[in-house]
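>>> missing the sequence, but the structure's below:
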C-alpha cells in the first residue's frame, strides 16, 4: 500500500502540462492539484490516525482505499479544472490513511535495532512508487490521453479493496484519549524538533522535487523524457536504501544525515546552474540519495523520540512531511508562473545545507530511549 499510495502522488507529475491544455487552464493552475493533494494528505491524517487506533488498521485501509478509487475515477472523468482539483484533493485525503499506519506498525512490532532495515524497505517501496509513476505516466501519456492513466489507476485501486478486507487486523485498539497523547507530544522537544526538520525535508524533497518534470518540459523536453529522467530519484533510493542495510550497524545516524544533507545541497546546486535533461537526471538522483540516507534516519529517530505516544507521533511526523511538501509545491507553482526556477533552486541550496547541518548536530546529541 505504501507503493500504491506513492504512485497516486507521482502519476500526475509529468502530466501537468497536458492536463492544463485539455482542461483549458494554465500550467500553474493545473500544478495546484499537486499542492491540494499534499495538503489533503497532511490534514486528513488528523482524522485517519485516531480512527485507525479505534477501528483497527485494516478497516481504515479498506475504507480509505475505496474512497481513493472513487476519487481517481472522478479525476479521469473531470470535465473542468475545479472538478479535477476537488478529485485530486479527495484522493490525497483518502490515501492519507496509509503512511502513518505502516510507520506505527513498524514502531510497535520491531525493536530499535531492527527498525533501520525496515525503514529502508519502506523507502524502497516509496521510491518504486515515484519511479514507476513518473516513467509509466510519461510513457503512457506520450501515446494516450491522460484520462486513461487515472481511469486505469482507479480500476486497480478498486481491486485492492477486497484484498485488504481479507487481511487479519493485528493492531491493538487504543483506549487512551487523544488529548493525553497530544499533551505528551507537546512537551516532547525532540519529537517536535524531528517534525520541524522533516517539514523542511518535505519542502525540498517532495514539494520542489514534484515540479522537476514541469520545469524540464518548460525548457523544451517532452513528457516522456521528463518522466524518465525524474525517475532517477526512485532508482537511487532503491539502491542506496538497500546498501544502507549492509552498513547501518557501523555508521552513526548523524553521519547518514550529513551525507544526506550534502547530497541534497549538491542536487540543488546542479539545478540552480541550469535546467536540462542532464541536470534534472543528476539532481533527481542526488535527491534520491538524500532521501534514502536522511529520511529513513528521520523515521527511525521519530519512532524512538515519540515512543510513549507513537501512534500520534508518527501521524504528526507524516503530517509535517506532507505539509512541507505542500509548501514546496506552492513555491514551485509560483516559480512556474514567473519562470523563476533558478531562484527557487538557489533558495533550496540554502535550505538543504541547513537541513543537513542542524539535523546532524541534533541527532549526535540525542540518546535513544527505546531498545
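Thanks, I have it. Values in this document were obtained by computation on a predicted structure and should not be read as measured data.
>>> make it CA atoms for all contacts and neighbour counts henceforth
OK.
>>> Which positions in the strand or helix carrying residue 151 come out as buried?
Per DSSP states H and E: residue 151 is located in helix 146-165. If you call a residue buried by 16 or more other CA atoms under 10 Å, then helix 146-165 has these buried ones: 146-151, 153-154, 157-158, 160-161, 164.
>>> structure B:
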C-alpha cells in the first residue's frame, strides 16, 4: 500500500470521526428540549401540552431549511456547509439560554432548528459519497451510534443539568460543544470536491432538487418518510412529561428512562450486520413492526415506570431498524445529487415529526398520553410493514 493511499485512508477515518462528533451534538440539540418541557411549563406558567410548541418550532424549521442546505451543499461542498451550520448552531443555542419568555424561546428554538438542519442529513450524504451501497447500510448503522448517543445524552443530561443548574445551562453547554466541533470539521473542507464538480459541470447537468420530484419512486419514499415521522418519533417527545406528571419522577430520572429509546437504537446499531445477514431484510422488517407496536403498547398500559423504560427500549430498537433502511434508500435515490436527495428525505421526516408533535400536543391535553400511545401502536406497526414491502425489492435490486 502506497503512502498516498495510507494518507487517504487516515484522512477519511478522521473525517468520519469529525462527522460523528457533529452528528452527536446535532442530535443532542434535537432532543434536549424534550426532557426540559416540564421545567418550561413550570417556569413560564403554561400547560404541558403547550410546551410542545417549542419542539414543533424546532422540527418545522429543521425540516424547512433542508430545502436550502441541500442545494447549498451541492454547490459549495458538503463539509463547508456542515462547518457553517455548526457555527450557526453554537450561536442559536447560546441565544436560547437568554430567552426572556416562552414565545421568545419558541422563536429561538426555530432558529436552532434552522441551523441544525445542515448537519446530520448533509453528513449522511457525505458518507454516501465515500462508501459503496453494498456496505453503506452497515456504515450508516455505525454512524447512527453517534447520533443515538447524542439523543440519549441530550435527553438524560439535559434533565440532570436542569435539576441542578437550571434549563438555561443546557443550551450554554450545547453552544460550547457546537463551536468546538465546527473548528474540527473546518479542517477537512479542502477534501470536498463538490464545488469543483459543480463548476466543471454544464448547467443542464448540475444537481436540481426540483428534478428529483419528477420521479414517482422518490415521491413514494418521501411520502412514506413523512408518515413515519408523523406517527413515531413525535409521540416519544412526551414520554418525559408523562413520567414527570404521572410517576412524579425527577427530570434527571425521566430523561434517563426516555434515553432507553436510544439504548434500543444502539442495540440495533451494534447488531445490524449480524441481523441483516441472519434474518434478512424482510424478517427484520417484521421484527421492527413488532418491537414498535409492543413498545408503544407497553408505554400505554404500563402502571410502573419500568414498563415505560421497557417500552422505550423496544420502540427505539424497532424505530432504528426501519429508519436505517430508509436512510440507506435515501442515499441511493439520486447518487448524482445525493445532498439534495438526503435533504428532501430529512425534510419529510422532520416535517412529519413537527406536525406529529403539534397534533400529539392537542391529544395530550384531551385524551391523555396513554391513549395517544395506544392509537399509535397500531398505526405505526401497520405503517412499518407497508414501508418495508415498498422498500425491500427496490433496495435489494439497486446497483452498488
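Nice, I can see it. Keep in mind it's a predicted model, so treat the numbers as computed, not measured.
>>> I'd like the TM-score for the two structures, please.
The TM-score (TM-score structural alignment, normalised by the length of the first structure) is 0.93; 371 aligned residues with a CA RMSD of 2.1 Å.
>>> Pull up the aligned stretch in the second structure for the helix holding residue 151 of the first structure.
Alignment of helix 146-165 of the first structure against the second structure: residues 167-186, by TM-score structural alignment.
>>> For that stretch, what is the distance to the chain centroid?
Centroid separation for stretch 167-186 of the second structure versus its chain: 18 Å, with CA atoms, centre = their mean, to the nearest Å.
>>> average offset between the helix holding residue 151 of the first structure and the second structure?
When the second structure is superposed, helix 146-165 of the first structure averages 1.9 Å from its matched positions, counting by mean CA distance after the TM-score superposition for the first structure.
>>> Run through who's touching the helix or strand just after that helix.
Going down the chain from helix 146-165 of the first structure, the next helix or strand is helix 178-186, by DSSP H and E. Contacts to helix 178-186 of the first structure, defined as CA atoms under 8 Å, 6 or more residues apart in numbering, come from residues 50, 191, 192, 306, 309, 312, 313.
>>> Any buried residues in stretch 239-255 of the first structure, and which?
240, 241, 242, 244, 245, 253, 254, 255.
>>> What is the aligned counterpart of the second one in the second structure?
Translated: residue 241 of the first structure. Residue 241 of the first structure maps onto residue 269 in the second structure, by TM-score structural alignment.
>>> element containing the residue nearest to that match when sequence neighbours are not counted?
The shortest distance from residue 269 of the second structure to any non-neighbouring residue, by CA to CA, 6 or more residues apart in numbering, is to residue 141 (5.0 Å). Secondary structure assigned from DSSP H and E places residue 141 of the second structure in helix 133-164.
>>> residue contacts, residue 120 of the second structure?
Contacts for residue 120 of the second structure (CA under 8 Å, 6+ apart) come out as 22, 23, 26, 27.
>>> Sitting in helices, which of the residues you listed do you find?
Within the contacts of residue 120 of the second structure, residues falling in helices by DSSP state H are 22, 23, 26, 27.
>>> between these, which is closest to residue 132 of the second structure?
Distance to residue 132 of the second structure across those (CA to CA) is lowest for residue 23, with 20.8 Å.
>>> can you pull the contacts of that closest one?
Residue 23 of the second structure sits in contact with 119, 120, 123, 146, 147, 150, where contact means CA under 8 Å, 6+ apart.
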